[in-house]
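Trainee: give me coordinates for this.
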Amino acid sequence: MKRREVLERVRRAVPDAYTAGEARAIAFEVAECFCGFSRAEAVADPGAEAVADEGVLEEACRRIAAHVPLQYVTGRTEFYGLPFRVGEGVLIPRPETEELVQWIAADCAGIAGVCLLDIGTGSGAIAVALSRLLVAPTVDAADISPDALVFAAENAAVNGATVHFVQADATAPYDTFAGLLPRHRYDVVVSNPPYIPRSEYASMRDNVRLYEPAGALFVEDADPLLFYREIGHKAARLLDAGGRLFFEVHEDYACGVCKLLSGQGFVGVECRYDMNGKPRMVRCVKE
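Mentor: Predicted structure coming up:
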């Protein structure tokens, strides 16, 4: 099979919900992962023979056609320039979250020995990236999902990051949650919690709503600030004076999160906009 034939086969499998540009990008990624030739090689010599396992390629195309996320099909993604393994049961890290990591890294620049807790770590993206970016940090990370924690531990190992992972529920009583942590004082607490109202479920792409873990995405419309309130309450006790709490937020609730944190006694509450001009990140300080 020629390289051009591999790419065309994958492109034909991509659902109509994707743009032509997205379909082309998916084809290149599948070809590199399963057939061993890069985008540059495909462009330079599309008529070259591709080393392709027909069965493996057919299964990849079948899953693509069924709206399975590309990252689950290939089993890999990239976050902040680092390789991450992902699969069903763990949220795929988004580019917007890289901006949150960048903010934290800049905020802690030049400070050695920062002690950080990532609540709702998922694939470990935030914790692993910051373990690599900060100077001699101590990084702990918690998640309720044992499946996610398997991916997170592997991603830490692959990237040479030292992170202590624990299984814990962010909505549990403080003593229950804190009792599972290896320490009870932190300089930084960060979380990208579930924040999408369930009412938005029907409007989301099938590759997200049908496959990514609902527990990592959705929150009940009746209480959209649940996780911010619970994590804010815990962070108020876990942070040292001057410690900072960072959140990724839903654009519609950024103002509400800021008001909630002010009401919990945090100061210096600041909201930042993401690359798309939406209010998506919040930072505050414990007095």
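Trainee: all contacts plus neighbour counts: C-alpha atoms, from now on.
Mentor: Noted.
Trainee: in the stretch 1-150 of the chain, which spans are strands?
Mentor: Counting by DSSP state E, counting those that start in this stretch, the stretch 1-150 of the chain has strands at residues 76-79, 82-85, 115-119, 138-143.
Trainee: can you say which of those strands is nearest to residue 275?
Mentor: strand 76-79 (15.7 Å; Cα to Cα).
Trainee: in that closest one, what's buried?
Mentor: The neighbour-count criterion (16 or more other Cα atoms under 10 Å) identifies 77, 78, 79 as the buried residues of strand 76-79.
Trainee: also stretch 29-49?
Mentor: For stretch 29-49, using 16+ other Cα under 10 Å, the buried residues are 29, 30, 31, 32, 33, 34, 35, 37, 38, 42, 46.
Trainee: start and end of that stretch, how far apart?
Mentor: By Cα to Cα, to the nearest Å, the extent of stretch 29-49 from end to end equals 17 Å.
Trainee: quick one more, to check against the first:
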Amino acid sequence: MPTRREVIKRITSRLTPLYGEREAQQIARIVICELGGLSFTDLTLSPDESLEIDTLESAIEELASGRPVQYVLGHTEFCGLDFRVREGVLIPRPETEELVQWIVCGNHLPDPSILDVGTGSGAIAITLAHLLPVARVTAVDLSPQALTIARENAQRLQTKVSFEEADALGELFPGERGRFDLIISNPPYIPERERTLMRPNVTEHEPSLALFVPDNDPLLFYRSIARNARRLLRPEGSLYFEIHEDFAEEISRMLVEEGFPTTEVRKDINDKNRMTCSRLNRK
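Mentor: Take a look at the predicted model:
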């Protein structure tokens, strides 16, 4: 029977061509801990203990085919909460955690009304509902599959979120005005030309509709959401976006044109422009 050390080495060897050695080893450790019921401390203190996992072979084959480890395991952590993920929803990223933290720290309302546009797995909406339990949170997405997963996550995590099917490129909540204090979105923002630069575990498994935008109109979703936000936000409302690092200036200019004269751009932990907060100027 192989030892823990040997299994880590084996998985790492299979995944290194896809991810590089360091990330491959991190994935190997995550998989072994998950499937073997171990902690990282167990691996560090007792690497030569024997290890038997019935589902290990199938997991290795899935990972070696490029399927993301989050889909293989069926879940991922976001802001300390455990979210189910599978094909059909974007896997939540660490930079989105930073956006959520910014929103929570900047909120001074006792019971804000919040809208999450393009909710996917529900990570943003559900986390905000968890951290701001008095908030009234609504989340929309065009994908029925994504909404099914988001509702599952809300139920599992015992949070109250109202989910609705809606298109971010269309009119949201027709006829309504001044309904929300905060509107948040992590919309598709990667130009199609960058697809070839990305790893197959992303391009071949995660939903393209949640990732890519036309090369000739990368602000497509931001513009539409900003126009909806101008109508749906209350007078002192705020609009938060996760953004592509290359488009901060373009997004800021567009927001001025759409009635948001003040936009703060914030860098992520990697010193990249990755999020914005804009204030509404209602005339």
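Trainee: indicate which one of the strands of the stretch 1-150 of structure 1 is closest to residue 256 of structure 1.
Mentor: strand 115-119 (19.9 Å).
Trainee: how far off centre is that closest one?
Mentor: 15 Å (Cα atoms, centre = their mean, to the nearest Å).
Trainee: can I get the buried residues of strand 76-79 of structure 1 in TSV including distance to residue 212 of structure 1?
Mentor: Shown next, in TSV, are the buried residues of strand 76-79 of structure 1 (distance: Cα to Cα, whole Å):
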residue	distance to residue 212 of structure 1
77	14
78	17
79	17
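Trainee: the alignment partner in structure 1 of residue 18 of structure 2: neighbour count?
Mentor: With TM-score structural alignment as the criterion, the equivalent of residue 18 of structure 2 in structure 1 is residue 17. Residues contacting residue 17 of structure 1 under the criterion other Cα atoms under 10 Å number 12.
Trainee: what's residue 7 of structure 1 aligned with over in structure 2?
Mentor: Applying TM-score structural alignment, one finds that residue 7 of structure 1 aligns to residue 8 in structure 2.
Trainee: quick one: residues contacting the nearest residue to that match once chain neighbours are set aside.
Mentor: Among residues not flanking residue 8 of structure 2 along the chain, residue 28 sits closest, at 5.5 Å (Cα to Cα, 6 or more residues apart in numbering). By Cα atoms under 8 Å, 6 or more residues apart in numbering, the contact set of residue 28 of structure 2 is 8, 11, 12.
Trainee: translate residue 28 of structure 2 into the numbering of structure 1.
Mentor: Under the alignment (TM-score structural alignment), residue 28 of structure 2 pairs with residue 27 of structure 1.
Trainee: can you check which part of structure 2 stretch 268-285 of structure 1 sits on?
Mentor: So stretch 268-285 of structure 1 sits over residues 262-279 in structure 2, by TM-score structural alignment.
Trainee: and the matching stretch, what's buried?
Mentor: Neighbour-count burial for stretch 262-279 of structure 2 flags 263, 265, 266, 268, 272, 273, 274, 275, 276, 277, 278, 279 (criterion: 16+ other Cα under 10 Å).
Trainee: just flag the most distant two among the residues you listed.
Mentor: Checked with Cα to Cα, the buried residues of stretch 262-279 of structure 2 reach their widest spread between 272 and 279, with 21.7 Å between them.
Trainee: wait, isn't the match of residue 7 of structure 1 in contact with residue 29?
Mentor: Yes - in terms of Cα atoms under 8 Å, residue 8 of structure 2 counts as a neighbour of residue 29; the distance is 6.4 Å.
Trainee: check which helix or strand residue 268 of structure 1 maps to.
Mentor: strand 267-273 (DSSP states H and E).
Trainee: the helices in structure 2, which residues?
Mentor: Ranges of helices within structure 2 are 4-19, 21-36, 40-45, 56-64, 69-73, 94-106, 123-131, 144-156, 200-203, 220-232, 248-257, based on DSSP state H.
Trainee: please identify which of these is closest to residue 213 of structure 2.
Mentor: Residue 213 of structure 2 lies closest to helix 220-232 among those, at 7.3 Å (Cα to Cα).
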